[in-house]
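Asker: Sequence isn't available, so here's the structure alone:
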């Protein structure tokens, strides 16, 4: 088989691969959009009472189905058992998240992400023991992934690398629910500016649509450009372009 045949096959495979990657990115864009719409719908729903969800009876897969659900709960903060989550910047300022156990009564306790603290407020503590009602969204526990470093499994930690409920549980003398609440409102309101409650997460489709367009452009250039170059070179060859009329013996 000629070299030209192999080149044509390679060009065809390259174009087909680019088109396939383009449709794959479109599929990812569609899937991401559907997931984001589902999450946004959960966030915008009217808050339900946390007790009605029976969190302690949920399976791992069912917890995924209620993540980001808007909930409300009434109870007491257990301030003495609060812990920080380090390396949590806000608008470019370094700081922490403040996690505090929230006693719901009847032996049930849920961890609440109360918001952001600046580095200077590392030793921030509250002693208010009044009963309050909070509103927020359900979040699942976080674990180290990839090259992330896990927290030490020994001793009592002053801070965590992420909201790892299993590690937090190790230094508490009572059971906590397998999810935490990111608080977005509380009644009565907190008496100080800190911790600063976190904004509701925004979910976007990312760059998948742009990547799809790029792959289709590359495929179009390959499909149209290669034949043009091929026939142009073929025509030049047929017309003898680039060949000298001077006999080689004369040179």
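Answerer: Cool, got the structure. This is a predicted model, so every value here is computed, not measured. Residues are numbered from 1 along each chain as shown.
Asker: CA atoms for contacts and neighbours, from now on please.
Answerer: Will do.
Asker: for the stretch 151-251 of the chain, what spans make up the helices?
Answerer: 165-170, 208-239 (DSSP state H, counting those that start in this stretch).
Asker: Who are the packing partners of the last one?
Answerer: In terms of contacts (3 or more Cα pairs under 8 Å, 6 or more residues apart in numbering; DSSP states H and E), helix 208-239 is packed against helix 3-44.
Asker: Tell me what angle the helix it packs on forms with helix 208-239.
Answerer: 170 degrees (axes from the mean of the first three to the mean of the last three Cα atoms, to 10 degrees).
Asker: And residue 117, which helix or strand is it part of?
Answerer: Secondary structure from DSSP states H and E places residue 117 in strand 108-118.
Asker: Quick check: next helix or strand after that strand?
Answerer: Counting by DSSP H and E, the next helix or strand C-terminal to strand 108-118 is strand 132-140.
Asker: that older thread, highest average neighbour count across the helices of the stretch 151-251 of the chain: which stretch is it?
Answerer: Mean neighbour count, computed with mean count of other Cα atoms under 10 Å, is highest for helix 165-170 among the helices of the stretch 151-251 of the chain, reaching a mean of 17.
Asker: quick one: it to chain centroid distance?
Answerer: 22 Å (Cα atoms, centre = their mean, to the nearest Å).
Asker: List the buried residues in stretch 197-207.
Answerer: For stretch 197-207, burial by neighbour count (16 or more other Cα atoms under 10 Å) applies to 197-198.
Asker: outside of it, which residues touch it?
Answerer: 29, 32-33, 36, 40, 114-116, 182-185 (Cα atoms under 8 Å, 6 or more residues apart in numbering).
Asker: Now neighbour count too, for these, in TSV please.
Answerer: Formatted as TSV, the contacts of stretch 197-207 follow (neighbours: other Cα atoms under 10 Å):
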residue	neighbour count
29	20
32	17
33	16
36	16
40	17
114	24
115	18
116	23
182	25
183	22
184	18
185	16
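Asker: And for the strand holding residue 117, what's in contact with it?
Answerer: 88, 90, 93-104, 174-183, 194-198.
Asker: how does it look with 7 Å?
Answerer: 94-103, 175-177, 180-183, 194-198 (Cα atoms under 7 Å, 6 or more residues apart in numbering).
Asker: among those, which ones are buried?
Answerer: Buried, going by 16+ other Cα under 10 Å: 95-103, 176-177, 180-183, 195-198, out of these.
Asker: also this one, for the comparison:
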């Protein structure tokens, strides 16, 4: 009995190759989208850093709040509202970001949340966090603006505790700054009762010698290497091309077998 020119095995192979090609094309397009996103971030960073420095105040128009724009603010630190952002690593070392509001206007409790810097997590016996109290009195702080506190991917907690829960009252009962993984400005404003600007200031200026803790102010930037994504896209499109070529070869052989059978009749 003659073998059919298009049996179940060939049909399955053609269907599988079509699915592989479609999936590879979709993944390649996704990588191109990621490259476009990184290009947009790179342009936003450049645009923000080229903008004129902004003086922050209670009446600063929200339209002036541009990511990565340099800004300055003057006010007094509200250390009782300090929060530690957990799981922030620096050069492979675990640690915290220290976030403290800077009071801009004490008549209506207007403040801006300042990410003051990174401090190492105590890991060895006997180690403790340094005194994180900022300098007293009116201070001038400069840095770069962010639309929100940079977030980390949140893992499910076995304890069932919300890793972002803030205390009902500040300071906490034990006097230690609360620790959260991610900090939402609206939740923080509700917990503290402050009228926060809808922006975060990543501090880059140093305190005067002998004032405040020695914090690291080397802020990470989001990935902007779009060429890597384009390289991945090229690989996926290459895999798709291989699948299409294999599909064509199988289909061509099936058609040739059919033509041979037709000519033999």
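Answerer: Sure thing, it's come through. This one's a predicted model, so the numbers in the text were calculated from it and none came from an experiment.
Asker: quick revisit: could you tell me how far the strand holding residue 117 of the first structure lies from the centre of the chain?
Answerer: Using Cα atoms, centre = their mean, the offset of strand 108-118 of the first structure from its chain centre is 20 Å.
Asker: again with stretch 86-96 of the first structure
Answerer: That offset, for stretch 86-96 of the first structure, works out to 17 Å (Cα atoms, centre = their mean).
Asker: what comes up buried for it?
Answerer: Buried, per 16+ other Cα under 10 Å, within stretch 86-96 of the first structure: 86, 88, 95-96.
Asker: Could you provide those in JSON lines, with additional columns for secondary structure?
Answerer: Output for the buried residues of stretch 86-96 of the first structure, formatted as JSON lines (DSSP: H, G, I helix; E, B strand; the rest coil):
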{"residue": "86", "secondary structure": "coil"}
{"residue": "88", "secondary structure": "coil"}
{"residue": "95", "secondary structure": "strand"}
{"residue": "96", "secondary structure": "strand"}
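Asker: which of the residues you listed lies closest to residue 9 of the first structure?
Answerer: The nearest member of those to residue 9 of the first structure, counting by Cα to Cα, is residue 88 at 51.7 Å.
Asker: Who are the contact partners of the closest one?
Answerer: 94-97.
Asker: do you know how far it is from residue 119 of the first structure?
Answerer: Distance, residue 88 of the first structure to residue 119 of the first structure, using Cα to Cα, to the nearest Å: 10 Å.
Asker: what sits in contact with each of those two?
Answerer: Residues touching both residue 88 of the first structure and residue 119 (Cα under 7 Å, 6+ apart) are 94-96.
Asker: Among the residues you listed, which one lies nearest to residue 208 of the first structure?
Answerer: Checking these one by one against residue 208 of the first structure (Cα to Cα), the nearest turns out to be residue 94, at 30.7 Å.
Asker: isn't the closest one right up against residue 122?
Answerer: No: assessed by Cα atoms under 7 Å, residue 94 of the first structure is found out of contact with residue 122, at 11.0 Å.
Asker: Quick check: residue 75 of the second structure is in a helix.
Answerer: No: Residue 75 of the second structure sits outside any helix when classified using three-state DSSP, being strand.
Asker: Tell me, how many residues neighbour it?
Answerer: Using other Cα atoms under 10 Å, residue 75 of the second structure has 19 neighbouring residues.
Asker: and the nearest residue to residue 187 of the first structure once chain neighbours are set aside, what does it touch?
Answerer: Distances taken as Cα to Cα, 6 or more residues apart in numbering place residue 133 nearest to residue 187 of the first structure, at 5.2 Å, with adjacent residues excluded. Taking Cα under 7 Å, 6+ apart, we find residue 133 of the first structure in contact with 72-75, 186-187.
Asker: how close does the aligned residue in the first structure for residue 200 of the second structure get to residue 164 of the first structure?
Answerer: In the first structure, the residue matched to residue 200 of the second structure (TM-score structural alignment) is residue 180. Going from residue 180 of the first structure to residue 164 of the first structure by Cα to Cα gives 10 Å.
Asker: got it, and residue 107 of the first structure?
Answerer: Residue 107 of the first structure is 21 Å from residue 164 of the first structure, by Cα to Cα.
Asker: Compare those two and say which is more crowded by neighbours.
Answerer: For residue 107 of the first structure versus residue 164, neighbours defined as other Cα under 10 Å are more numerous around residue 164 (20 against 9).
Asker: doesn't residue 142 make contact with that one?
Answerer: Yes: with contact defined as Cα under 7 Å, residue 164 of the first structure reaches residue 142; the gap is 4.9 Å.
Asker: Residue 137 of the first structure: which of the helices of the stretch 151-251 of the first structure is closest?
Answerer: helix 165-170 (16.0 Å).
Asker: which other residues reach the closest one?
Answerer: 141, 176, 178.
Asker: Just give the nearest non-adjacent residue to the second one, would you?
Answerer: Distances taken as Cα to Cα, 6+ apart put residue 109 closest to residue 176 of the first structure, at 4.9 Å, once the chain neighbours are dropped.
Asker: can you tell me how far the alignment partner in the second structure of the one you found sits from residue 81 of the second structure?
Answerer: Aligning on TM-score structural alignment places residue 109 of the first structure opposite residue 111 in the second structure. The gap separating residue 111 of the second structure from residue 81 of the second structure is 11 Å, by Cα to Cα.
Asker: any residues in contact with both of those two?
Answerer: Listed contacts common to residue 111 of the second structure and residue 81 are residue 101; contacts here mean Cα under 7 Å, 6+ apart.
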